[in-house]
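Peer 1: Here you go, sequence then predicted model.
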Amino acid sequence: MHLNRYATSASLRQAVRSLARDHRLPADVRGRLVLSVTDLAEPEFRAGRPVALTASCENGPGDGGLLTVTFHASRIAGSVVPGDLPLPAPAISGHTATWHISTPAVDPPCTDDHRLAPPPVGSQVPPTVESCDSDEEMRAALARADSLTAEYRLLKHELAETNAGVVALYVQLEEQDERLRQAYGEVLREFEDALRPPPPVVAGLQLAVHYAPADPTAPTGGDLYDWFVLPDGTLHITVVDAVGHGVRSTRSALNVTHAVRTLALEGHPLQSILARTHDILMPFDPKLMATVLLVRLDPASGEMQIANGSHPPALLVRADGSAQYLQVRGRGIGFPFPGSDDVLSMPLAPGDLLLLYTDGLTESRKDVLEGEIRLVQAAQAHAHRTVAEIPSAIAADMHTIVLHADDTLAMAFRRSLPLP
């Protein structure tokens, strides 16, 4: 292997090009090799130190060969990274940089004993040959650049088409998702309507209801109500708050309202209905726990009866603006010793407002006493409204701050004032 030294960039480029021509390297590879060797040599030339180049060739896989070119210097600039060179060098260490380049078939073929080296210092290549080599390398570089530009444009076009397709698919999925949400919402609304009966028409009595689930996306819960007119013309109202959330609590509350309705229509006394409901349901749902409030209201006389099983008390706002909670002791379904200890009987005078609710209305700030005080204030503030507006207006006032989200139920009743 011959070690040939070079003191100028021109002689070094000449040697590398001669070597590349002898081994029929493609013009673009030749140009990259020339630039790489020259880049490494420039710091040495500026310092007045020569560099050396060696080359060897041996047979490679197939019909071609493997050209090994090694650049030697007093040192390699520390800032040089193998991958940063125009033709990356697999190995740069110490004072050398080595390239292993596949070559096409040569005649005669490379052998282990065949060693090729670049021309020694002083050999000359005609300027026309040097110029032709540079032009050829330039054309190869431009062709490669044009090829990359074309590939970039094609990739950009394909990416644009892909993005357009993704956007179209996204829009389609959004539309499908919206249709599913609408269908889901319609099913839930129908389900909710089936669970929550509309206000019955009762002469001389105005009534309205507001219900809001803790989770708007799951409008079923354990707060449920039922109201219907008994054969004697009195209005029966059931308010249930089953422990838990979701469909399971809805099922529990629904079982309670159905059992209470059956017992009420069979004519059982109001005070006995809660205990009987407990006895009926416990064998089928031993984990059921629910608070229950029962009200009977005669629209003609205004006579009102209230039984309570652990439920928040009804609130009465008189026509003169005074307010009081109607307390009745008792324990709910699934509680020890279930049933109402007594039945409260009192009149609902014309213009009086009766408010029934679940604890989601008063416990949104986690302070029951504070919630009950605020409820009185809200009821008195909105008592002048029509009954249809009152439940929602009170709920809005009570939920200005929600620290504890829960299902919320509010029901309002008022006896009509007599005609003048």
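Peer 2: Yes, it's here.

Peer 1: only C-alpha atoms for contact and neighbour calcs from this point on.
Peer 2: Will do.

Peer 1: In three-state terms, how would Pro370 be classified?
Peer 2: In this structure residue 370 is Glu, not Pro. Under DSSP: H, G, I helix; E, B strand; the rest coil, Glu370 falls in the helix class.

Peer 1: tell me the contacts of it?
Peer 2: By CA atoms under 8 Å, 6 or more residues apart in numbering, the contact list for Glu370 is empty.

Peer 1: residue boundaries of the helices in the stretch 101-250 of the chain?
Peer 2: 127-195, 246-265 (DSSP state H, counting those that start in this stretch).

Peer 1: Of the ones you listed, flag the one that's most buried.
Peer 2: Among the helices of the stretch 101-250 of the chain, ranked by average contacts under mean count of other CA atoms under 10 Å, first place goes to helix 246-265 (a mean of 19).

Peer 1: For that helix, which helices and strands make contact with it?
Peer 2: strand 223-229, strand 235-242, helix 270-281 (3 or more CA pairs under 8 Å, 6 or more residues apart in numbering; DSSP states H and E).

Peer 1: what's the offset of it from the middle of its chain?
Peer 2: Here the centre of helix 246-265 is set off from its chain's centre by 36 Å, with CA atoms, centre = their mean, to the nearest Å.

Peer 1: same question, stretch 203-213
Peer 2: 38 Å.

Peer 1: do the same with stretch 263-278
Peer 2: The chain centroid and the centroid of stretch 263-278 are separated by 49 Å under CA atoms, centre = their mean.

Peer 1: hang on, the earlier thing: CSV for the helices of the stretch 101-250 of the chain, including distance to Met289?
Peer 2: Shown next, in CSV, are the helices of the stretch 101-250 of the chain (distance: least, CA to CA, whole Å):
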stretch, distance to Met289
helix 127-195, 19
helix 246-265, 8
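
Peer 1: that older thread, out of the helices and strands packed on helix 246-265, nearest to Ala314?
Peer 2: strand 235-242 (10.5 Å; CA to CA).

Peer 1: let's bring in a second one:
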Amino acid sequence: MMRESRPLTTVGGVRRAVRRLARRHGLPAETRARLTVSVATVARTELAKGRRVRIRVAPARQADARESDGAVSVASVALVSTGVCETSRQDLDRLPLPATADAAGAVTWLLPLAAAPHELPAAPHEPPAAPHELPTAPREAGQHTDGDAAEEELRTVLERRDALEAEHRRLKDELEETNSGVLALYVQLEERDEQLRRAHGKMLRELEDALRPAPLTVPGLELAVHYAPADADAPTGGDLYDWFRLPDGTIHITVVDALGHGVRSTGAALSVTHTVRTLALEGHQPHTIVQRASEILAGIDARLMATLLLARVNPDTGELLLANGSHPPALVVREDGTTAYLHIPGRGVGFPLPGSEDVLRTRLAPGDLLVLYTDGLTESRRDPLEGERRLAASAAQHAHRPIGEIPEAIADDMHTVILHPDDTLALTVRTSS
């Protein structure tokens, strides 16, 4: 059986009617507040148009009851206007307690209500309620007024708000604590990374030092070298050098540029330098070493390709011999500042018809500077000829500095702009004045 209030003409009257209904059916204060605000919101629009509204409560249909999350007793609370309700479906969905509207324009809220005997009669012969208002129970001592109900709803909302704020503060504190822990972990990881970087750098320097030949102290000659890999994280690359004293007292120098980068190219360059050293110590002359080294290494690694430049310097006389296998030419800076490139045709290890076509013989006068290098020094801007011009100017500018400073100073000049990163080696030999 359906119960319906008398016509209501004010929003305040709607609120009071909803609260009375909600209290009689035992709705929690928060749900009651949501229902009161929602019904009053819809009613305000209807009343503003000069219409009257009624509040109606009735048992829900069986289909609706199945959709009510399994509530045992479900009732529909409806706002019925004297006109068709025009509140949109979107606005009904946005209410504190969403509602639906039927074709006749009645707006309905589906709620689990505790059916009080005086509200929803159990027998069909129970006399109906007066048509002008919902039946009311006699007011007893201590019964809540509408103001009390509103205060209770407000208190519930405030308690809910306070609980949410407390939960927000708790979550904020937990988040700050978590952030502090994450920050501390981040700092620890940064420190660990720095330790690993230092250890890695030390390992790379030790490995690079192990690949280098021992320093040479030769009366009448000053030697220095600078090397930088294309990849700062790689221990070395395919650019290597070797120097040693031959039995006759001359100094043999090998500069190698193996194809590729990283550790694999380092292995290839080591194979070349070791092969050349063996051949040189066996007494082979520079013009035969390039070809013979290529023949030997072809049987070890058919894919190995490398350019190389061989130099032999007599520290007593300054006599210089050069042999070349596809490598950039050596540069000489005379004591008076003039420069010249020493070209020798030839093809490198792994190239077709390998070998140096000739041996260049010249003499280094006291104070002359010899610069041996790899193409990473002159091709950083992708123009080898322009690179050779800049190299000659830089070497002439720094020729009279302490020998240990010259290779790095030249590399700094050549690498102000790098368009093509590559392993770089610069080796300098200067005769004593």
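Peer 2: Received, thanks. The shown structure was predicted, so the numbers you read here are calculated from the model rather than taken from an experiment.

Peer 1: TM value for the aligned chains?
Peer 2: TM-score for the superposed chains, counting by TM-score structural alignment, normalised by the length of structure 1: 0.91, backed by 415 aligned residues with a CA RMSD of 2.7 Å.

Peer 1: could you dump the helices and strands packed on helix 246-265 of structure 1 to JSON lines with mean neighbour count and distance to His399 of structure 1?
Peer 2: Below are those laid out as JSON lines (neighbours: other CA atoms under 10 Å; distance: least, CA to CA, whole Å):
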{"stretch": "strand 223-229", "mean neighbour count": "23", "distance to His399 of structure 1": "17"}
{"stretch": "strand 235-242", "mean neighbour count": "24", "distance to His399 of structure 1": "19"}
{"stretch": "helix 270-281", "mean neighbour count": "20", "distance to His399 of structure 1": "31"}
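
Peer 1: Can you give me every residue that contacts the equivalent of Arg331 of structure 1 over in structure 2?
Peer 2: Taking TM-score structural alignment for the superposition, Arg331 of structure 1 sits opposite Arg347 in structure 2. Arg347 of structure 2 is in contact with 307, 324-326, 353-356, counting by CA under 8 Å, 6+ apart.

Peer 1: quick revisit: any idea which of the helices and strands packed on helix 246-265 of structure 1 gets closest to Asp406 of structure 1?
Peer 2: Among these, strand 223-229 sits nearest to Asp406 of structure 1 (CA to CA), with 9.4 Å.

Peer 1: Of the contacts of Arg347 of structure 2, which are still contacts in structure 1?
Peer 2: Using both residues aligned by TM-score structural alignment, their matches' CA atoms under 8 Å, structure 1 keeps these contacts from the contacts of Arg347 of structure 2: 307, 324-326, 353-356.

Peer 1: Among these, name the buried ones.
Peer 2: Buried members of the kept ones among the contacts of Arg347 of structure 2, counted by 16 or more other CA atoms under 10 Å: 307, 324-326, 354-356.

Peer 1: Assign the aligned partner of Leu67 of structure 1 in structure 2 to helix, strand or coil.
Peer 2: With TM-score structural alignment as the criterion, the equivalent of Leu67 of structure 1 in structure 2 is Ala75. Three-state call for Ala75 of structure 2 (three-state DSSP): strand.

Peer 1: can you count the residues close to Ala75 of structure 2?
Peer 2: 24 (other CA atoms under 10 Å).

Peer 1: And for Phe335 of structure 1?
Peer 2: 16.

Peer 1: got the residue ranges for the helices in the stretch 301-420 of structure 1?
Peer 2: Shown for the stretch 301-420 of structure 1, the helices assigned by DSSP H, counting those that start in this stretch span residues 368-382, 390-398.

Peer 1: quick one: which of these is nearest Arg144 of structure 1?
Peer 2: Here helix 390-398 is closest among those (CA to CA), at 71.1 Å.

Peer 1: Mind reading off the mean deviation between the closest one and structure 2?
Peer 2: Helix 390-398 of structure 1, aligned to structure 2 and superposed, deviates on average by 1.0 Å (mean CA distance after the TM-score superposition for structure 1).

Peer 1: quick one: that helix to helix 368-382, angle?
Peer 2: Using axes from the mean of the first three to the mean of the last three CA atoms, to 10 degrees, the inter-axis angle of helix 390-398 of structure 1 relative to helix 368-382 is 130 degrees.

Peer 1: In structure 1, which residue sits furthest out from the middle?
Peer 2: Gly122 (73.1 Å; CA atoms, centre = their mean).
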